[in-house]
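Colleague: need coordinates for the following:
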Amino acid sequence: MRRVVITGMGTVNALGLDVPKTLEAFREGRSGISQLNFRDVDRLTIQIGAQIHDWQPETWFNRQQILLYDKFTQFTLLAAKEAVEQSGLDFQGELGLSAGVVLGTAGGGLNTWDENYRVVYEEGKNRVHPFVVPKLMNNAAASHVSMEYGLRGPSFTVATACASSNHAMGLAFQMVRSGAAKVMLSGGSEAMLCFGGVKAWEGLRVMSRDACRPFSANRNGMVQGEGAGVFVFEDYEHARARGAEILAEVVGFAMSSDAQDIVMPSAQGAERAITGAMRDAALNPEDIGYINAHGTGTAANDKTECAAVAHAFGHHADQLMMSSTKSMHGHVIGGTGAIELLACVMALRDGIIAPTIGYEEPDPECALDVVPNTAREAKVTAVLSNAFAFGGLNAVIALRKV
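Modeller: Predicted structure coming up:
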């Protein structure tokens, strides 16, 4: 079994179009949630989200590429570029044959669906662009990343709702650890902030109209976001041999299924994923200093997650720090775990714990240290990142300081 390390990371989200700006926002406890701005937003009940405003694809892509790339693919390619450049890897030759990409997304090319439904149903046109299918398919981002960098190894997309990118990164970790690949690009992306995307979520009645306040007693729902996060997972010996900067080590992964309800989470299912990740990493509860929580700001998630963590960690739960960065970058659905892993790397590498902003009132059912409102300096050597999805699908990743 090979050791697996992170040697590059990239992101695009409402807090910033790269990793340094995103980490700066984490340190400052800055919110990326604002008024939504797109066609027919006035018809929506929910009009806030963590939107990337003034997105100009022409800055990075030519006209032909834009015809092929839905927004979720554009986000992914920009994040992948940052991650690969930081890693210093060149995938020409033999390395490209043993490198691949696994990405997560829940909606795929939702903007493309939305635009073309309008063309056919609202405008009454009988033809759509011939690139609609390759633009909207869920594997489009993974395929374009593989083509951009010549990644000829395992390449595919995982769709497990809000756990998509954690499942993707867990699978990438397992491939490198097993020797199936030397390097994997992994993470996730989502671009659901369009009329149809927000209208669909409105129907669930879990959305906040004003702010995301995870674990606060007066929380009133989640807030959608958009963006991407991509990481370079690399064989430790390969990274060390080429003198790469190692940002963190990926040491464990576990997944579980509640097999219970399509939308209501189970504390038992979440707990099994948490304890499974620690077991896979050969870590004890007292080794974990920080958890990046799923922390959506809904009563169902927050109480269930706190109960799962309390049970999994026992008496050590009182010494844990756990925060939800969704309070800042919103819930990026299939891409959310990838953006949240940035906060885990920051905790290990920089000794800074990202806060849960918007926290106003203690909730006795969420009585953990949720790092309220202000970032904290703390030395931690091992962390977890939680993702619990609709359908009862749970995925937890463990990282360690190198």
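
Colleague: going by C-alpha atoms from here, please, whenever you check contacts or count neighbours.
Modeller: OK.

Colleague: next one: the host helix or strand of residue 81 to chain centre, how far?
Modeller: Following DSSP states H and E, the helix or strand that holds residue 81 is helix 71-87. Taking Cα atoms, centre = their mean, to the nearest Å, one finds helix 71-87 lying 14 Å from the centre of the chain it belongs to.

Colleague: now what about it, what contacts it?
Modeller: With Cα atoms under 8 Å, 6 or more residues apart in numbering as the test, helix 71-87 has contacts from 7-12, 18, 57, 60, 108-109, 111, 140-141, 144-145, 185, 188-191, 227-232, 244-245.

Colleague: emit the ChimeraX select command for whichever of these are buried.
Modeller: Those of the contacts of helix 71-87 that count as buried under 16 or more other Cα atoms under 10 Å are selected in ChimeraX with:
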select :7,8,9,10,11,12,18,108,109,111,140,141,144,145,185,188,189,190,191,227,228,229,230,231,232,244
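
Colleague: among the contacts of helix 71-87, which are in helices?
Modeller: When DSSP state H defines the helices, the subset of the contacts of helix 71-87 inside them is 111, 140, 141, 144, 145.

Colleague: give the contact list for the first one.
Modeller: Okay, so that is residue 111. Counted by Cα under 8 Å, 6+ apart, residue 111 has contacts 70, 71, 191, 192, 193, 194.

Colleague: any idea how far it is from residue 160?
Modeller: 19 Å (Cα to Cα, to the nearest Å).

Colleague: nearest to residue 338, out of the ones in helices among the contacts of helix 71-87: which one, please.
Modeller: In terms of Cα to Cα, no member of those lies closer to residue 338 than residue 141, at 14.5 Å.

Colleague: what number of residues lie near the closest residue to that closest one other than its chain neighbours?
Modeller: The spatially closest residue to residue 141, leaving aside those adjacent along the chain, is residue 73, at 4.5 Å (Cα to Cα, 6 or more residues apart in numbering). Residues near residue 73, counting by other Cα atoms under 10 Å, number 30.

Colleague: need the strands for the stretch 201-350 of the chain, in chain order.
Modeller: Per DSSP state E, counting those that start in this stretch, the stretch 201-350 of the chain carries strands over the ranges 227-235, 248-257, 290-292, 321-323.

Colleague: give me the angle between the second one and strand 227-235.
Modeller: So the one you mean is strand 248-257. 110 degrees (axes from the mean of the first three to the mean of the last three Cα atoms, to 10 degrees).

Colleague: what about strand 248-257, distance to the chain center?
Modeller: Distance of strand 248-257 from the chain centroid (Cα atoms, centre = their mean) equals 14 Å.

Colleague: now do stretch 105-119
Modeller: The chain centre lies 20 Å from the centre of stretch 105-119; the measure is Cα atoms, centre = their mean.

Colleague: quick one: buried residues of it?
Modeller: 105, 106, 107, 108, 109, 110, 111, 112, 113, 116, 117.

Colleague: again, but for stretch 42-60
Modeller: By 16+ other Cα under 10 Å, the buried positions in stretch 42-60 come out as 46, 47, 48, 49, 50, 51, 52.

Colleague: next up, for comparison:
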Amino acid sequence: MIEIERILISGIGVVSPIGISTQDFYNNLINEKYSHTIETTAFPGHGDDKRTARLTQEQKNSIDKLINGSESMPNTAKYAIYAVDSALKDAGLNESNLLNKRVAVIIGNNDAESDVFDNYIKTGRFVKYGYSSYNISKGVSDYFKLNALNLCVHNACASSNMAMDLAFTMLKNKLVDIIVVGGADSFSLRNYAGFNSLKSLSQSTCKPFSSFRDGITVTEGAGIVILERESDMVKRKKSAYCEVLGIGSSNDAYHLTHPEKNGIIMAVEKAFKYSGITYKDVEYIMPHGTGTPTNDETESAIIKEVYPDKKNLKGICSIKGTVGHMMGAAGAVATVAICMIYKNGILPPSSKSIPQDEVCDVKVITEAIKDDNIGIFVNHSFGFGGNNSVVVLRNYN
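Modeller: As a prediction, this is how the structure comes out:
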């Protein structure tokens, strides 16, 4: 019988308006410290009365100081490289111990290099860097001199979870040794205008599962995790944040923007089957939790159907009320948050979720709680076009 190795997360990195270090990011989640402001750069009449969460100039300057040649890079590439640098350092990986390793890069993304496109709309000219999502993963691979496959995954807001799905399969099959995986998306005026036309933008702040919810808060940044096989980490005497038990993805193609319950349940059941767990094993869920009426109602209905007795399900922990919706990077940023929860044993509140909508009858965590004995965490990520991806994580000890 062939022994299948465990796949572990050895390092994490994040770029977000609430922190460009994992500790600052996590502390601000716990303390519900957010930075949402009225968007001042929107196309005229396309959401100039709505709020976004954007990186500060100080944060951007800090990123630029770290990255050689940053002046010629679009924002998404910079965010990805900065988060990857943090994650590699956290994993204890450097140029010397990566030298003879096959290291792949898989980045989930929603809108390519959005600032390049936004500049084209204003000036009619593309900068020499070009407008291509592939430049993001290739830029990371080239910057760190990594020598295996690099690619970008486009599956709307499920992109980074689906990137994780591909990475997990590649490592299980020993096609590579290490995978740098996650998501990156800088703020996009085109996406912002699109969500505004769909009446999906919040005028205040995102309030997942609240009766006062009125839409998403668009944000920007990156989330990166390093995936390794257990045997390699044992050799390096490196501890892990958690184990990736399994991932289930689906595309129901039901509707361009409306989530479909059965298609999402298909992804959940695939993830459970691959992981060898049942709904009774799940303790916490990191929901997609966009704060839109339709998404939250559908996701609540799914949770109630999949977890009929809810006895072992301790709670639903949504972070978009604080950090906002990071588009293609949303799933990866949620995974970074879960890793920090495993490390610290404190779950952040689902910011702005009070009062909870009676229709969304699920156990939403509304204040920080201590739990030093977390087992299985499930991370939901859903995107336009029926793209759904569910990651199952387990504490590693």
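
Colleague: picking up where we left off before, among the contacts of residue 111 of structure 1, which recur in structure 2?
Modeller: With both residues aligned by TM-score structural alignment, their matches' Cα atoms under 8 Å, the contacts of the contacts of residue 111 of structure 1 that structure 2 also has are 70, 71, 191, 192, 193.

Colleague: list buried residues within the contacts of residue 111 of structure 1.
Modeller: By neighbour count, with 16+ other Cα under 10 Å, the contacts of residue 111 of structure 1 hold 70, 71, 191, 192, 193, 194 as buried.

Colleague: what about the fifth one, distance to residue 224 of structure 1?
Modeller: To tie it back to what came earlier, the one meant is residue 193 of structure 1. From residue 193 of structure 1 across to residue 224 of structure 1, the span is 7 Å (Cα to Cα).

Colleague: what's the answer for the third one, then?
Modeller: For residue 191 of structure 1, the distance to residue 224 of structure 1 (Cα to Cα) stands at 10 Å.

Colleague: hey, what's in contact with both of those two?
Modeller: In contact with both residue 191 of structure 1 and residue 224: residue 332, using Cα under 8 Å, 6+ apart.

Colleague: which residues do residue 193 and residue 224 of structure 1 both contact?
Modeller: residue 49.

Colleague: follow-up on the earlier one: can you tell me which of the ones in helices among the contacts of helix 71-87 of structure 1 lies nearest to residue 91 of structure 1?
Modeller: residue 145 (12.0 Å).

Colleague: which residues does the closest one contact?
Modeller: When contacts are counted by Cα under 8 Å, 6+ apart, residue 145 of structure 1 touches 76, 77, 80, 101, 151.

Colleague: residues contacting the aligned partner of residue 261 of structure 2 in structure 1?
Modeller: When structure 1 is aligned by TM-score structural alignment, the residue opposite residue 261 of structure 2 is residue 267. Taking Cα under 8 Å, 6+ apart, we find residue 267 of structure 1 in contact with 304, 305, 307, 308.

Colleague: state the distance from residue 267 of structure 1 to residue 348 of structure 1.
Modeller: With the distance defined as Cα to Cα, residue 267 of structure 1 ends up 27 Å from residue 348 of structure 1.

Colleague: also residue 34 of structure 1?
Modeller: Distance, residue 34 of structure 1 to residue 348 of structure 1, by Cα to Cα: 30 Å.

Colleague: with residue 318 of structure 1 instead?
Modeller: 20 Å.

Colleague: again, but for residue 120 of structure 1
Modeller: Between residue 120 of structure 1 and residue 348 of structure 1 the distance is 50 Å, computed by Cα to Cα.

Colleague: and these two? Which one has more around it.
Modeller: Between residue 120 of structure 1 and residue 348, counted using other Cα under 10 Å, residue 348 has the larger neighbour count: 25 against 13.

Colleague: need the counterpart of the more buried one in structure 2.
Modeller: For residue 348 of structure 1, the residue aligned by TM-score structural alignment is residue 342.

Colleague: might one say that its match is in contact with residue 240?
Modeller: No. Using Cα atoms under 8 Å, residue 342 of structure 2 makes no contact with residue 240, being 10.1 Å away.

Colleague: helices of structure 1, start to end?
Modeller: Using DSSP H, helices in structure 1 cover 19-28, 63-68, 71-87, 94-97, 110-117, 132-136, 140-149, 164-178, 195-202, 236-241, 267-281, 299-313, 326-329, 336-350.

Colleague: mean deviation of the first one from structure 2?
Modeller: The superposed helix 19-28 of structure 1 is, by mean Cα distance after the TM-score superposition for structure 1, a mean 0.9 Å from where its aligned residues fall in structure 2.

Colleague: that older thread, want to throw the contacts of residue 111 of structure 1 into JSON lines with distance to residue 371 of structure 1?
Modeller: Below are these laid out as JSON lines (distance: Cα to Cα, whole Å):
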{"residue": "70", "distance to residue 371 of structure 1": "36"}
{"residue": "71", "distance to residue 371 of structure 1": "33"}
{"residue": "191", "distance to residue 371 of structure 1": "28"}
{"residue": "192", "distance to residue 371 of structure 1": "29"}
{"residue": "193", "distance to residue 371 of structure 1": "28"}
{"residue": "194", "distance to residue 371 of structure 1": "32"}
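
Colleague: coming back round to it: out of the contacts of residue 145 of structure 1, who's the most crowded?
Modeller: residue 101 leads the contacts of residue 145 of structure 1 on contacts (other Cα under 10 Å) with 31 neighbours.

Colleague: tell me the contacts of that residue?
Modeller: 142, 145, 146, 151, 153, 154, 155, 156, 172, 184, 185, 186.

Colleague: what's the counterpart of it in structure 2?
Modeller: Using TM-score structural alignment, residue 101 of structure 1 pairs with residue 105 in structure 2.

Colleague: identify the residue of structure 1 aligned to residue 137 of structure 2.
Modeller: The criterion is TM-score structural alignment: under it, residue 137 of structure 2 has residue 142 as its aligned partner in structure 1.

Colleague: for residue 212 of structure 2, that is, sorry about that
Modeller: Correspondence of residue 212 of structure 2 to structure 1, assessed by TM-score structural alignment: residue 218.

Colleague: can you report how many residues lie near its match?
Modeller: For residue 218 of structure 1, the count of nearby residues is 16 (other Cα under 10 Å).

Colleague: same question, residue 1 of structure 1
Modeller: Residue 1 of structure 1: 8 neighbours (other Cα under 10 Å).

Colleague: that one against residue 175, yeah?
Modeller: No. Taking contacts as Cα under 8 Å, residue 1 of structure 1 lies outside contact range of residue 175: 10.2 Å.

Colleague: please tell me how far residue 68 of structure 2 sits from residue 208 of structure 2.
Modeller: For residue 68 of structure 2, the distance to residue 208 of structure 2 equals 39 Å [Cα to Cα].
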